[in-house]
Structures are given as structure tokens and as C-alpha cells.
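Asks: Sequence and predicted structure are below.
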Amino acid sequence: MFHVKPSDIPAPPPAAERIFGENLEKAVAYHLSLATVGSQRGFIGPREVPRLWDRHVLNCAVIGEVMPQEASVIDVGSGAGLPGIPLALARPDLRITLVEPLLKRSVYLGEVIEQLQLNNVQVLRGRAEEKALRAEVGKAGVVTSRAVAPLGKLCQWSMPLVGKAGAMIAMKGASVHEELERDERQIRAAGGGKGEVIQVGADLLPEPSTVVRIPKVR
């Protein structure tokens, strides 16, 4: 089994303090958990450990730039807690529900929530497309995700969880414009409006993160 040596775990970059503020210590603890426990349990690839800060923790945290104040947020397919955990640390005013179908990951998320004493975060095991999960989690002002599914499918899963006047705000890559064009019909059928592509973290990170915001219109 792969084990990470403490000497192999990078220190937080200067931007981390600006992003997390008084929660920097908790962010460092989460980063350490991803690099050790997360890697040992197969949630994080060994090659990702040296770039966990920039490519995973910080680039997820900066999506808080486009989140409304004191919003309720559902993170669909949270995995090892990305983007939900960094978002909760950067924006403690948000109320975040992590939705994760796999038992081993949902157990890990519960451990992280307890370890970091994240009173604004809860985890629910299930799939966003399941009626039982939808009934349990209710609706939120924002539904977010990272690397879960193509945009059209993601809208089908996410929009039923978005409340009135809310939006899906999903992390996406360079192909997001093509996805918006390709999946326009699916997005409309799911109740989504016109998508807006936004760059976040441009003044904080070497490479900004890209999100697409799709409002719920019906």
C-alpha cells in the first residue's frame, strides 16, 4: 500500500491564508487527511499529492466567490469532499450537504466533518437522482459538483434539488462552452436557463477555476 511521508506533503501556499482566513488550520488538517488517509483509501492518486493544494483544495475553495451569502448548498457526488469541504472552510456562512453514494467515501466524509468540527456541513449517502435522497435532502439555493458527469446529465440530477430562484453552479473544464452548446436541449428540459461561464480565483491561483452557473427557471 502506498504511504505518504510527512516530508512529501507540501506546506500551504500563501494564497491559502487569504482564502481560508481563520480556518487555515482546518484547511491544513484537511489537506493532510487527503494526502494520507485519502491516498491510502484510494480516494486520491499518489501523483496528486504534490499538487493537492492548487489543483484540488484551493481551486475548489475559490468557487465561494460566486455563492450567495448564507446560502444552502448541496454538493452532488462529493467523493473525498471536493468541492464541499474546502467551500465550507472558505465560506463558513454556507450550509452544505455532501451527497455521496459510496459507503467508504461517505464514512470518510463523516470522519472529516467530526475531526474538523464543521458545524455547517452534513453528509448524506445516496444518489442525486434517487427519489428517496431528494425527499431527504430537500432543496437548496445552490447545487454544486466537480467532475461528476457531462453537463446535460448533471442538470438532470441537480435541478430537482435546486430551490426557487436558485442555481446549479458546477466546476467544469475547458470544454464547458462546447458542453453548453451540445447539451442545451437537456438543460432546458431539466428546468435550467441560460448558462454563464465564470472564472474564479484569478487573483489568487496560478490557474483560475472555471464554473458554469445555470439558473433554475422552472
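Replies: That came in fine, so what should we check first? Numbers count the residues shown, from 1 in each chain.

Asks: Please count neighbours and contacts with C-alpha atoms only from this point.
Replies: OK.

Asks: Strands of this protein, residue ranges please.
Replies: Listed from the start of the chain, the chain has strands (DSSP state E) covering 72-76, 95-100, 121-125, 140-146, 162-172, 196-200, 209-215.

Asks: how many neighbours does Pro206 have?
Replies: Applying other C-alpha atoms under 10 Å, we find 12 other residues in the vicinity of Pro206.

Asks: next one: Lys172
Replies: A count of nearby residues for Lys172, using other C-alpha under 10 Å, gives 22.

Asks: I'd like to know how far it sits from Ala29.
Replies: When C-alpha to C-alpha, to the nearest Å is applied, the distance between Lys172 and Ala29 equals 26 Å.

Asks: Looking at the strands of the chain, which is nearest to Gln40?
Replies: Shortest distance between Gln40 and the strands of the chain, using C-alpha to C-alpha, is found for strand 95-100: 18.9 Å.

Asks: Alongside the first one, take a look at this:
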Amino acid sequence: MTEAAELPPAPEQARAVFGDRFADVVRYAELLADAGVKRGLIGPREVPRLWERHLLNCAVLSEVVPEGVTVCDVGSGAGLPGIPLALVRPDLKITLLEPLLRRTNFLNEVVELLGLDHVTVVRGRAEEVLGTLPPVHVVTARAVAPLDRLAAWGVPLLRPYGEMLLLKGDTAEEEVKSAGAALSKLGAVDTSVLHVGEGVVEPLATVVRVEVGESPGGVRFAAKRAKAARTGRARRRR
């Protein structure tokens, strides 16, 4: 049996980034390093680099999230980036969307333990909640899927003129180029690559921003969402 890796102390940057929620993020880090590994939510090799590669890398996403908006974190997994974002941005209303039961159980435990009243956990896939989950201003995701596939899931969840803010790696520029046609069909009006976290993380975190116009998801997805909404209303009237 491989010996469990030890969680390193929180770096000074974490105190500055998380402020009065620093004790909460330490507790979250401890849960990830213990229960998160035991339940298979993160790999044991990620524990030594949990702060820099995961928690701080996700928290700096807050630099580009508008104030007071609704957010859906698609494929939230162990809560990255949704939980760190929630800890640094109490002004946001965040939905953690995750299809696997063992992960949603963990997320519900974390939300309750940390008192994150502005966070809701929903079990399901993006295509399954269309019409039942209210459209949001921002969709986030990290390490879920290639950009074209992720956009097909996330863009239809957006309100008109909303945006996807996706944490990506070194291939972000290439993904944007190869997904150009697919993004256009989905109603994207602008796509850009941003770098955030100066003075906090090294290298900087890479964010792909996909902005949509008046009809996010295109006509086919808009019709699907409308149909799902009508079905949901009919069921509620019964």
C-alpha cells in the first residue's frame, strides 16, 4: 500500500487570497488530502501540490468573474474550481453541477461543513439540466473535456450575453483555434485566452473566455431548452 502523501503547509499567498475564509480553505484542503484521496476524487500524487496547482490556481479565477453574478461549475468533481471560487467570492451564487453520486455526496458535505450558503449542489449532466436549471451568467469548468465538447455542454446553460470561463493548460491557444467553427455555431461572439494570478501562482493560470450573444447555444439548443422548460411546468401543474 502506498503511504499517503502529506499536505504541505498553506503558502502565504493563500492567506492573502482567502482572507477571513483562510481557516475554511485549510479545512477544505485537509478534506481533499484525506477523504478526497480515499474516495478517489483526487490522486495521492496531487496532495503535495494541492495548494499551488489546485486551490490557488482555482481561486485566482475570481479575477475575471463579474460581481454579483450566477455561476454554474460544470463537472465540478471534488469542487474545483467551484469551492475555492465560493470561498473568495461570497457575492456569487454558485451551482456545482456533477453527475456522480460519490462526488455530489462529498460536495454536499463540504458545502455544509464550510457554511457556504450561496452554493448549491446539483447532481446531473449539463444536457440533463437544460430547462430545469435557470440560465446563468457564467459557466466555469476545469479539466473536464476539450473546448469544443465542453462548449456544447456549457454554452446552452448561459443567459444571453453570458460567458464561459474555463481553466485550461498549455494547449489553450490550440484548442481555441481548432474549436472556432463549433463555437461560432453555438453562438459565441468572442473567444480569448487570459492569464490570471500574477503574484499568486507561477506559472499564471490560463483561462479561456467564451462570450456569447443574444442566443447562446444556437437555435437547436434554445428550442431544446424551451421544450424542457414547458415539460417541467406541465409536470409541476399535475
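Replies: Received the coordinates, thanks. All of these numbers come straight from a predicted model, not from anything done at the bench.

Asks: re the thing from before, could the strands of structure 1 go into JSON lines alongside distance to Asp54 of structure 1?
Replies: What follows is those, written out as JSON lines (distance: least, C-alpha to C-alpha, whole Å):
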{"stretch": "strand 72-76", "distance to Asp54 of structure 1": "20"}
{"stretch": "strand 95-100", "distance to Asp54 of structure 1": "22"}
{"stretch": "strand 121-125", "distance to Asp54 of structure 1": "23"}
{"stretch": "strand 140-146", "distance to Asp54 of structure 1": "15"}
{"stretch": "strand 162-172", "distance to Asp54 of structure 1": "15"}
{"stretch": "strand 196-200", "distance to Asp54 of structure 1": "13"}
{"stretch": "strand 209-215", "distance to Asp54 of structure 1": "10"}
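
Asks: okay, these, which one's buried deepest?
Replies: Stretch with highest mean neighbour count among these: strand 72-76 (a mean of 27; mean count of other C-alpha atoms under 10 Å).

Asks: Where do the helices of structure 1 begin and end?
Replies: For structure 1, the helices defined by DSSP state H occupy 14-20, 24-33, 39-40, 52, 58-61, 84-90, 103-116, 131-137, 151-158, 176-182, 184-189.

Asks: Tabulate those helices (JSON lines), appending mean neighbour count and distance to Lys216 of structure 1.
Replies: Compiled in JSON lines, these are given as follows (neighbours: other C-alpha atoms under 10 Å; distance: least, C-alpha to C-alpha, whole Å):
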{"stretch": "helix 14-20", "mean neighbour count": "17", "distance to Lys216 of structure 1": "29"}
{"stretch": "helix 24-33", "mean neighbour count": "19", "distance to Lys216 of structure 1": "32"}
{"stretch": "helix 39-40", "mean neighbour count": "19", "distance to Lys216 of structure 1": "37"}
{"stretch": "helix 52", "mean neighbour count": "20", "distance to Lys216 of structure 1": "32"}
{"stretch": "helix 58-61", "mean neighbour count": "26", "distance to Lys216 of structure 1": "22"}
{"stretch": "helix 84-90", "mean neighbour count": "27", "distance to Lys216 of structure 1": "21"}
{"stretch": "helix 103-116", "mean neighbour count": "17", "distance to Lys216 of structure 1": "28"}
{"stretch": "helix 131-137", "mean neighbour count": "13", "distance to Lys216 of structure 1": "16"}
{"stretch": "helix 151-158", "mean neighbour count": "21", "distance to Lys216 of structure 1": "10"}
{"stretch": "helix 176-182", "mean neighbour count": "15", "distance to Lys216 of structure 1": "15"}
{"stretch": "helix 184-189", "mean neighbour count": "17", "distance to Lys216 of structure 1": "9"}
